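Q: quick check, what structure comes out for this input:
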Amino acid sequence: MYKIMIIEDDLRLCSEIEKGLSKWGFNLTTVKNFEDIFNEFVHNRPHLVIIDINLPCFDGFYWCQKIRVISKVPIIFLSSRNTNMDIMMAIKMGGDDFVTKPFSMDILVTKIHAMLRRVYSYGENLGDVIEHNGVVLNINDSTLIYNENKIELTKNELRILLLLMKNIGKIISRDRIMRILWDDDTFINDNTLTVNVNRLRKSLEDIGIYNFIETKKGQGYVIL
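A: The predicted model follows:
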């Protein structure tokens, strides 16, 4: 079942869209916190986004551009602002289509179906991300984003973070991490893992992420 995220400040219109799309069996989620749309997107991982231009705090152009940093998910702008400049800006920021208010629900549904069919029928990889406390790990391009800052991760850094962020609150033993990093019979000096973790911590600190990975003496590492 496809999941669609609706980012619309007009509660009445939002309700109408939900009612119209629910008839087609879509899994719908509506943004309530307009100050943290990016993290809501990461948490919900929708297959398609419907977004207005006029939103509280930041406009739809801003959030579209933020989403595009980590995902190629289809984005449809839905707005009463219909000048050529608005439409051009929507596409420039990463939008895939533009529907002008007032609109026909039938037209919107047709566009959604066409876009989902075109994008997902060919198995396009739209990105796989994990978020925790504002730290966003993009698995597909081996990058990490925090407060507008972005760093590229080495293969081992990605593997360490992926394991820890998939197991938030759980202590992962050093032996388990080493088995994942070096999945062969080669002998690995225990200090090699320490070096990798220390380098990762330094990379995180360079973009303002401190004490993200905790050491549990005699047990392993954990992200809380």
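Q: from now on I want contacts and neighbour counts done on CA atoms only, so please keep to that.
A: Will do.
Q: since we're on the closest residue to residue 20 other than its chain neighbours, how many residues are nearby?
A: Among residues not flanking residue 20 along the chain, residue 105 sits closest, at 6.7 Å (CA to CA, 6 or more residues apart in numbering). Neighbour count of residue 105, defined by other CA atoms under 10 Å: 13.
Q: show me where the chain has its strands.
A: 3-7, 27-30, 48-51, 75-79, 97-100, 129-132, 135-138, 143-146, 149-152, 214-216, 220-222 (DSSP state E).
Q: go ahead and flag the most central residue of this protein.
A: residue 42 (3.3 Å; CA atoms, centre = their mean).
Q: now the second one, please; I'll put the structures next to each other:
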Amino acid sequence: MFKLLVIEDDQTLYKELKTRLTTWSYDVYGITDFAAVMQVFSEVKPDLVIIDIQLPMFDGFHWCRMIRSHSNVPIIFLSSRDHPTDMVMSMQLGADDFVQKPFHFDVLIAKVQALLRRVYNYSVEKLELKSWYDATIDFEKNSVVTNNDNIELTKNELYILKILIEHKNKIVTRDHLINSLWNDKRFISDNTLTVNVNRLRKKLDEIGLGKYIETKVGQGYIAVEEGER
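A: Okay, the predicted model is just below:
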């Protein structure tokens, strides 16, 4: 049974979320003391976190930063504010998805199921290592390692890189990436993919590999490996 931590101060919404998610056999935990979010996170050790942006004391962005400093657990943001910058900020902080309130519960559940399936249902691939230039992509540790450097990726960033490397020197369309990541492109903003790819490229810049993820305008993205052209 997957454990979900819902960081939401609207108790009516939380209770409805818990009822619906429990129906799908998820073990759902909430927050009563919003000064102890990280304590609850450490005790529960959730498989996925759902965070509202507007919270008492500290906002959801703060808790996303705190969680990301300790864990790569999948994170879905909820927001009642109609600001595109909220989605961009959440993705830049390492969130995996973003849901605008009010939302249809079936849509949120579909996103939860897709994210859990993608993150936890490829145990064989987790142990696989892939090489790209002088770097090794370690699926077990969610990292890219070179002789001198090591960067950690979120699940989305890792999966995007995996798909691009599997199709080295070939264009991977945006639709292919969206469908691979989120199963149904009706449930995801096209901008979410752009933010994830840009965040991946920025991290790869730290080890000199960002320039090898190229954007093909109107088509998609390509992972270049010059020796294999």
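Q: and the TM-score between them?
A: Overlay of the two chains. TM-score (TM-score structural alignment, normalised by the length of the first structure): 0.55; 127 aligned residues with a CA RMSD of 1.7 Å.
Q: related to what we said a few turns ago, reformat the strands of the first structure into CSV and put distance to residue 63 of the first structure next to each item.
A: Listed next are the strands of the first structure as CSV, based on distance: least, CA to CA, whole Å:
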stretch, distance to residue 63 of the first structure
strand 3-7, 10
strand 27-30, 15
strand 48-51, 9
strand 75-79, 11
strand 97-100, 15
strand 129-132, 17
strand 135-138, 15
strand 143-146, 15
strand 149-152, 16
strand 214-216, 32
strand 220-222, 31
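Q: go ahead and confirm residue 180 of the first structure touches residue 157.
A: No. Using CA atoms under 8 Å, residue 180 of the first structure is not in contact with residue 157, being 11.6 Å away.
Q: higher neighbour count, these two?
A: Applying other CA under 10 Å to residue 180 of the first structure and residue 157 shows that residue 157 carries more neighbours, namely 19 against 14.
Q: what's the closest non-adjacent residue to the more buried one?
A: residue 200 (6.0 Å).
Q: and what of residue 46 of the first structure?
A: If the residues on either side of it in the chain are set aside, residue 46 of the first structure comes closest to residue 3, at 4.8 Å by CA to CA, 6+ apart.
Q: repeat for residue 144 of the first structure
A: Nearest non-adjacent residue to residue 144 of the first structure, counting by CA to CA, 6+ apart: residue 137, 4.6 Å away.
Q: show me what that neighbour lines up with in the second structure.
A: In the second structure, no residue is paired with residue 137 of the first structure, using TM-score structural alignment.
Q: circling back: could the strands of the first structure go into JSON lines alongside mean neighbour count and distance to residue 206 of the first structure?
A: Below are these laid out as JSON lines (neighbours: other CA atoms under 10 Å; distance: least, CA to CA, whole Å):
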{"stretch": "strand 3-7", "mean neighbour count": "22", "distance to residue 206 of the first structure": "33"}
{"stretch": "strand 27-30", "mean neighbour count": "16", "distance to residue 206 of the first structure": "35"}
{"stretch": "strand 48-51", "mean neighbour count": "23", "distance to residue 206 of the first structure": "32"}
{"stretch": "strand 75-79", "mean neighbour count": "24", "distance to residue 206 of the first structure": "32"}
{"stretch": "strand 97-100", "mean neighbour count": "19", "distance to residue 206 of the first structure": "38"}
{"stretch": "strand 129-132", "mean neighbour count": "18", "distance to residue 206 of the first structure": "18"}
{"stretch": "strand 135-138", "mean neighbour count": "22", "distance to residue 206 of the first structure": "13"}
{"stretch": "strand 143-146", "mean neighbour count": "20", "distance to residue 206 of the first structure": "11"}
{"stretch": "strand 149-152", "mean neighbour count": "14", "distance to residue 206 of the first structure": "9"}
{"stretch": "strand 214-216", "mean neighbour count": "14", "distance to residue 206 of the first structure": "17"}
{"stretch": "strand 220-222", "mean neighbour count": "19", "distance to residue 206 of the first structure": "20"}
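Q: and of the ones you listed, who's closest to residue 163 of the first structure?
A: The closest of these to residue 163 of the first structure is strand 220-222. By CA to CA, the value is 9.8 Å.
Q: what residues in the second structure pair up with the closest one?
A: Under TM-score structural alignment, there's no match for strand 220-222 of the first structure.
Q: returning to what we had before: quick one: closest of the strands of the first structure to residue 62 of the first structure.
A: Among these, strand 48-51 sits nearest to residue 62 of the first structure (CA to CA), with 10.9 Å.
Q: have a look at how far, on average, the closest one is from the second structure.
A: Strand 48-51 of the first structure differs from its equivalent in the second structure by a mean of 0.4 Å after superposition (mean CA distance after the TM-score superposition for the first structure).
Q: that strand packs against which elements?
A: Using 3 or more CA pairs under 8 Å, 6 or more residues apart in numbering; DSSP states H and E, the elements in contact with strand 48-51 of the first structure are strand 3-7, strand 75-79.
Q: residue 87 of the second structure and residue 98 touch, don't they?
A: Yes. In terms of CA under 8 Å, residue 87 of the second structure counts as a neighbour of residue 98; the distance is 6.3 Å.
Q: anything in contact with each of the two?
A: When contacts are counted by CA atoms under 8 Å, 6 or more residues apart in numbering, residue 87 of the second structure and residue 98 have no shared neighbour.
Q: residue 222 of the first structure: which of the helices and strands packed on strand 48-51 of the first structure is closest?
A: Nearest of those (CA to CA): strand 3-7, 31.3 Å.
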